[in-house]
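Student: predicted structure and sequence below. I'll ask about it afterward.
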Amino acid sequence: MGCWANIVRHLEGVEIDGVTFKSCLRSKLGIGDKIMFWKDIWVGAVPLQDRWPVLFRSDLKKNDNVRDRFTSEGDIAVLNTDWVMDLTSVEGISEAHDAGMLLHQIKFSGNKDAWVWEPDKNGVFSVAAVKKWLRGGRLTHGISAMKWEKWLPIKVNFFVWRLRLDRIPTRSALLRRNISMPSCVCPLCETGIETAQHLLLAECIFAAEVWSRVHRWCRIVPNYNNSILDLLNLKDVSLNSKWEQKLIRGVFMITCWVLWKERNNKVFNSSKPRVVEVVASVKAFSFFWFKHRTRFKDVVWND
């Protein structure tokens, strides 16, 4: 099964605030060759297989498209009568009557079949629209969405995304997964237990000195946050413009990424980390990416 088939299969089971993914996607009837008669929403509010379960169970052509179910008589499309119906029960008779009422004046536009995304006011279906819907559900349930900074490389954004989910392989995280470790001590300060919060916030003495110098370079008052989320949301940081917020947030994300790189360098290469070199790397990466990945090409280095 391909990538997109797996994605669609997963989304079909997603439900946010009682609204399913499938109910958000409505078919707009054109010539009817791309819309499944029973399984897509093209008339009414639900798929016809859910509206008429008795008829669906007894039908022999469950995968027909809409066009296959109708014959044209002038401008009117007439429902074919060669499908198998169970009319021996009250439910079957009721559903057959409802089908006759609903489908007796179906008209084909002659255009290509189209899809309408109900949550979007313009009805436009796109990957961005689906992502917005999924994020909206997470926000409703109190989980804030990850804000990716476009002026940073994907590797930094991806690392911070994993950091927010507590999915980086710190020593304490590896122990929770029953992976044997010789020590749980933070490799940078060699005092506290290595968790993501300890390693990348002010709990680590080494990280605390790095953050102090980064704050001083950014000309903002040092603020030692209680959580990664507070750090990335710039809690208690007063900034004037949108681009100031994006810049400072990006610098903080780079700082987390550089600290993690320095940690790995010591663990795997036995390096001797120095605060001044870590801060220099933060400044260099920040300047280079901001200058070359934003519209501010004229920015100059001023340490």
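Tutor: On my side now, so go ahead. Numbering: from 1, shown residues only.

Student: going forward, measure contacts between C-alpha atoms and count neighbours the same way
Tutor: Will do.

Student: list the residues that contact the nearest residue to residue 35 once chain neighbours are set aside.
Tutor: Spatial nearest neighbour of residue 35, chain neighbours left out: residue 65 (5.4 Å); criterion: C-alpha to C-alpha, 6 or more residues apart in numbering. By C-alpha atoms under 8 Å, 6 or more residues apart in numbering, residue 65 lies in contact with 32, 33, 34, 35, 36, 37, 38.

Student: and residue 65, how far is that from residue 144?
Tutor: 41 Å (C-alpha to C-alpha, to the nearest Å).

Student: likewise for residue 133?
Tutor: Where residue 144 is concerned, residue 133 sits at a distance of 13 Å (C-alpha to C-alpha).

Student: so between these two, which is more surrounded?
Tutor: residue 133 (17 against 14; other C-alpha atoms under 10 Å).

Student: may I see the buried residues of the strand or helix carrying the more buried one?
Tutor: With secondary structure defined by DSSP states H and E, residue 133 is part of helix 127-140. The neighbour-count criterion (16 or more other C-alpha atoms under 10 Å) identifies 129, 130, 133, 134, 135, 136, 137 as the buried residues of helix 127-140.

Student: got it, and stretch 98-109?
Tutor: Buried residues in stretch 98-109 (16+ other C-alpha under 10 Å): 99, 108.

Student: how about the contacts of residue 65 in a markdown table, adding neighbour count and distance to residue 184?
Tutor: Shown next, in a markdown table, are the contacts of residue 65 (neighbours: other C-alpha atoms under 10 Å; distance: C-alpha to C-alpha, whole Å):
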| residue | neighbour count | distance to residue 184 |
| --- | --- | --- |
| 32 | 24 | 62 |
| 33 | 15 | 61 |
| 34 | 17 | 57 |
| 35 | 24 | 57 |
| 36 | 20 | 57 |
| 37 | 23 | 59 |
| 38 | 24 | 57 |
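
Student: let's have those residues in a markdown table, adding distance to residue 97 and secondary structure.
Tutor: Shown next, in a markdown table, are the contacts of residue 65 (distance: C-alpha to C-alpha, whole Å; DSSP: H, G, I helix; E, B strand; the rest coil):
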| residue | distance to residue 97 | secondary structure |
| --- | --- | --- |
| 32 | 23 | coil |
| 33 | 25 | coil |
| 34 | 26 | coil |
| 35 | 23 | coil |
| 36 | 21 | strand |
| 37 | 17 | coil |
| 38 | 17 | coil |
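
Student: second structure follows, compare the two:
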Amino acid sequence: MRPKNSPWKVIINLNSSLETANIDLHSIFCREIGNGSSVSFWSYNWLGNYTLRSLFPRLFSLEAFKECKVSDRCNLLHGPKSRTWNWRRPIRGGLEQSQLLDLLLLLRDVNTNNTPDTWVCNLNTSNSYSVSDLRVKIDNSILEPNGNQTRWNKILPIKINIHSWRLGLDRLPTRCNLDARGIDIHSKRCPVCDEDLESNQHLFVDCFLAASLWRKIAYWWGLDDYPKQLTNQSPLSKNLLLHHIP
């Protein structure tokens, strides 16, 4: 029997799916250094978007203990902002000395403390994770921008609100939309009147059955006319077609 993936492996694999939406979980969740005892000094990007081993490859090649932690190199026992190194041989001049000076400059404001290392989420100012914050980020990345703000009418059932929202985005499964998505149907013509293609405009306005209903609604509400276009909606058509009652 094939073993199931562990929960952590499933979570890590989510990053490859989210990368298609330009979302990098490694940039959202990061470690906040406390005592530095659980964070890899060289192999984790705890000081920015890159690891120290990629920024300073010559120094990493000289490191005697490549799995060292932040606490091994930035240790409170040796005083504030002290750095403890373990090189295979002494640092030479040239590139090695230059990289060491750059590394010390990068570490100048780093100081460990006695608190444990923690995870922080940068989706909000409180640095705490919430499903809604991540959902908003995902929606903003994958959903098409729409200049019109979605307004929900709490008086109407939720299915009517969703239907109106999909109508405004032209996402209803009309025959024209199904054909545009490669679904094989025998005809794109309106099954009610067979006089035109079944688009949103025809289905909700132009078809003789829809026009008859609109005339009755207009008479019932005491209106002189009813909306004739879905693509260029007046305030009246927004109220009638999309149920966006102010």
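Tutor: Thanks, I have it. These numbers were taken from a predicted model, which means no experiment stands behind them.

Student: circling back: what's the most distant pair in the buried residues of helix 127-140 of the first structure?
Tutor: Greatest spatial distance among the buried residues of helix 127-140 of the first structure (C-alpha to C-alpha): 129 and 137, at 12.7 Å.

Student: who touches both of the two?
Tutor: Common neighbours of residue 129 of the first structure and residue 137 (C-alpha under 8 Å, 6+ apart) do not exist.

Student: and the residue nearest the centre of the first structure, how far is that from residue 71 of the first structure?
Tutor: For the first structure, the residue nearest the mean C-alpha position is residue 131 (5.2 Å; C-alpha atoms, centre = their mean). Distance from residue 131 of the first structure to residue 71 of the first structure, counting by C-alpha to C-alpha: 39 Å.

Student: and what of residue 32 of the first structure?
Tutor: For residue 32 of the first structure, the distance to residue 71 of the first structure - C-alpha to C-alpha - is 12 Å.

Student: also residue 280 of the first structure?
Tutor: 74 Å.

Student: just residue 102 of the first structure next, same as before
Tutor: From residue 102 of the first structure to residue 71 of the first structure the distance is 16 Å (C-alpha to C-alpha).

Student: likewise for residue 15 of the first structure?
Tutor: Taking C-alpha to C-alpha, one finds residue 15 of the first structure at 36 Å from residue 71 of the first structure.

Student: for residue 153 of the first structure, same thing?
Tutor: 56 Å.

Student: ok, residue 215 of the first structure next?
Tutor: Relative to residue 71 of the first structure, and taking C-alpha to C-alpha, residue 215 of the first structure is found at 73 Å.

Student: neighbour count: the two, which is higher?
Tutor: A direct count of neighbours by other C-alpha under 10 Å for residue 215 of the first structure and residue 71 places residue 215 higher, at 17 against 13.

Student: name the nearest residue to the more buried one, ignoring sequence neighbours.
Tutor: residue 222 (5.5 Å).

Student: the first structure: strands as residue ranges?
Tutor: Along the first structure, counting by DSSP state E, strands occupy 15-16, 19-20, 25-28, 70-73, 76-79, 114-117.

Student: before we move on, back to that, relative to residue 256 of the first structure, which of the buried residues of helix 127-140 of the first structure is nearest.
Tutor: Distances from residue 256 of the first structure to those, taken by C-alpha to C-alpha, are shortest for residue 135, at 24.3 Å.

Student: tell me the spacing between that closest one and residue 147 of the first structure.
Tutor: 11 Å.

Student: now do residue 222 of the first structure
Tutor: Residue 222 of the first structure sits 22 Å away from residue 147 of the first structure, going by C-alpha to C-alpha.

Student: now swap in residue 284 of the first structure and tell me
Tutor: 23 Å.

Student: do the same with residue 46 of the first structure
Tutor: Taken as C-alpha to C-alpha, the span from residue 46 of the first structure to residue 147 of the first structure is 35 Å.

Student: now do residue 2 of the first structure
Tutor: Taking C-alpha to C-alpha, one finds residue 2 of the first structure at 29 Å from residue 147 of the first structure.

Student: looking at the two, which has the bigger crowd around it?
Tutor: Neighbours were counted for residue 2 of the first structure and for residue 147 using other C-alpha under 10 Å; residue 147 has more, 13 against 6.

Student: for the second structure, what's the longest helix?
Tutor: helix 208-221 (DSSP state H).

Student: now that one on the first structure. Mean distance?
Tutor: Comparison of helix 208-221 of the second structure with the first structure after fitting gives an average deviation of 5.0 Å (mean C-alpha distance after the TM-score superposition for the first structure).

Student: who touches that helix?
Tutor: 192, 193, 203, 204, 205, 224, 225, 226.

Student: drop anything exposed from those residues.
Tutor: 203, 204, 205, 226.

Student: in CSV: those, plus distance to residue 94 of the second structure.
Tutor: Formatted as CSV, these follow (distance: C-alpha to C-alpha, whole Å):
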residue, distance to residue 94 of the second structure
203, 76
204, 76
205, 77
226, 81
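
Student: pick out the most distant pair among these.
Tutor: 203 and 226 (15.0 Å).

Student: residue 241 of the second structure: which of the contacts of helix 208-221 of the second structure is nearest?
Tutor: residue 204 (8.3 Å).

Student: could you find the closest non-adjacent residue to the closest one?
Tutor: residue 210 (5.6 Å).

Student: map that neighbour across to the first structure for me.
Tutor: In the first structure, the residue paired with residue 210 of the second structure is residue 207, using TM-score structural alignment.

Student: cheers, nothing more for now.
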